[in-house]
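Q: The following comprises the amino acid sequence and a computationally predicted model.
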Amino acid sequence: MKKISLLIWMALISSSLLAQRRGEEPRYDREKLEAAKIAYITQKLDISPDQAEQFWPLYNTFEDERRALLHQLRDISNEDKETLTDDKATQLINTKLELQQSLLDLEKSSIKKFSKVLQPKQVYLLQEADRDFVKHLYRMNRKRKIDEKR
């Protein structure tokens, strides 16, 4: 019953995740997206209320730091390639490697923190649940675009 109600709730959230703004591209409603992600991961990992109270602040901090590093990596990828010199390319390669190492270090330290709150199996399944949620968003977005074309 818990899984059925969660799936219904996820379907309702998913259908209203994209908010339309007049004259702009569709944007995700961040609050609804975060609520759906919390529900999805909580259900997939079977996180207890006591675990959730300790886990979600840790996870949110991890996600904020991860998002900032990924944003920096994206900025490097958006560098103007036509005016790129060899020296600048070398600098960008080194910066990119440093950021990737920072991502790995962040993940390692976060896993240690998560392991103090969650069971090892839950920590292991966390990455899979996070990845599955993103796949769900892509599928939902692709379906929305197909439906709009009809």
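A: Here it is on my side, so go on. Numbers count the residues shown, from 1 in each chain.
Q: CA atoms for contacts and neighbours, from now on please.
A: OK.
Q: name the element the closest residue to residue 92 other than its chain neighbours belongs to?
A: Leaving aside its chain neighbours, residue 92 sits nearest to residue 76 (6.7 Å; criterion: CA to CA, 6 or more residues apart in numbering). For residue 76, the enclosing helix or strand under DSSP states H and E is helix 49-77.
Q: dropping in the other structure now:
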Amino acid sequence: MRKFILSLVFALIALPSFSQTVKDEVAIFQNAFGIEKRTLIENNMKVDESKAAEFWKLYETYENSRRAIGLKRIQNITKYAENYENFTPESINAIMKNALDVQKEMTSLWGSTYKKMSKVITPVEAAKFIQAEMYIENTIRQALLEQVPLIEELR
């Protein structure tokens, strides 16, 4: 887990020097976690060879869903940025509804993935996977939130 956290910290440190916008940051994260993330998971999960093929199939399904949810988040952040100067109660309600829906979708994905993985690997191993995913998700969210200005008072 220590190597995992250090790798994540290095990815975050490198992030500001390469990105100019939220979209750029997400592209870097998706590249880092779409490619290197599997290595991070491999190094931390130590899945038994007899279960590895089934585990990695579930992992790929999870990753495809996670990326789709991430794209919804980015679209919502983009809408936030485009409307920032002209928020209305209606536009902010739509943006907040989308943000909350994305979070629910992510939580639901974790729950369904945990349930499926618990049948393939042990519940402890499945929990370890979900815990790592939650850490990554929260790290990504934090990096994004630091780039998004708070809502000014609506007039």
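A: Looks like it arrived, so ask away. Just so it is clear, the model here is predicted, and its values are computed rather than measured.
Q: Now which residue in the second structure aligns to the residue nearest to residue 92 of the first structure?
A: Under the alignment by TM-score structural alignment, residue 76 of the first structure pairs with residue 76 in the second structure.
Q: Counting neighbours, what do you get for its match?
A: For residue 76 of the second structure, the neighbour count with other CA atoms under 10 Å is 19.
Q: Check the one 3 residues further on too.
A: Under the neighbour criterion other CA under 10 Å, residue 79 of the second structure is assigned a count of 15.
Q: gap between it and residue 43 of the second structure?
A: As judged by CA to CA, to the nearest Å, residue 79 of the second structure and residue 43 of the second structure stand 37 Å apart.
Q: re earlier: now the helix holding residue 76 of the first structure on the second structure. Mean distance?
A: Helix 49-77 of the first structure, aligned to the second structure and superposed, deviates on average by 1.1 Å (mean CA distance after the TM-score superposition for the first structure).
Q: Going by neighbour count, which residues in that helix are buried?
A: 51, 52, 55, 58, 59, 62, 66, 69, 73 (16 or more other CA atoms under 10 Å).
Q: Residue 79 of the second structure: what's it in contact with?
A: residue 95 (CA atoms under 8 Å, 6 or more residues apart in numbering).
Q: Distance check, it against residue 86 of the second structure.
A: According to CA to CA, residue 79 of the second structure and residue 86 of the second structure sit 11 Å apart.
Q: what touches both of the two?
A: Counting by CA under 8 Å, 6+ apart, no residue touches both residue 79 of the second structure and residue 86.
Q: In which helix or strand does the residue positioned nearest the centre of the second structure reside?
A: Central residue of the second structure (CA atoms, centre = their mean): residue 137, 3.6 Å from the mean position. Assigned by DSSP H and E, residue 137 of the second structure belongs to helix 123-147.
Q: who touches that helix?
A: 8, 12, 22, 25, 29, 41, 45, 110, 114, 117, 118.
Q: The second one matches what in the first structure?
A: Aligned counterpart of residue 12 of the second structure in the first structure: none (TM-score structural alignment).
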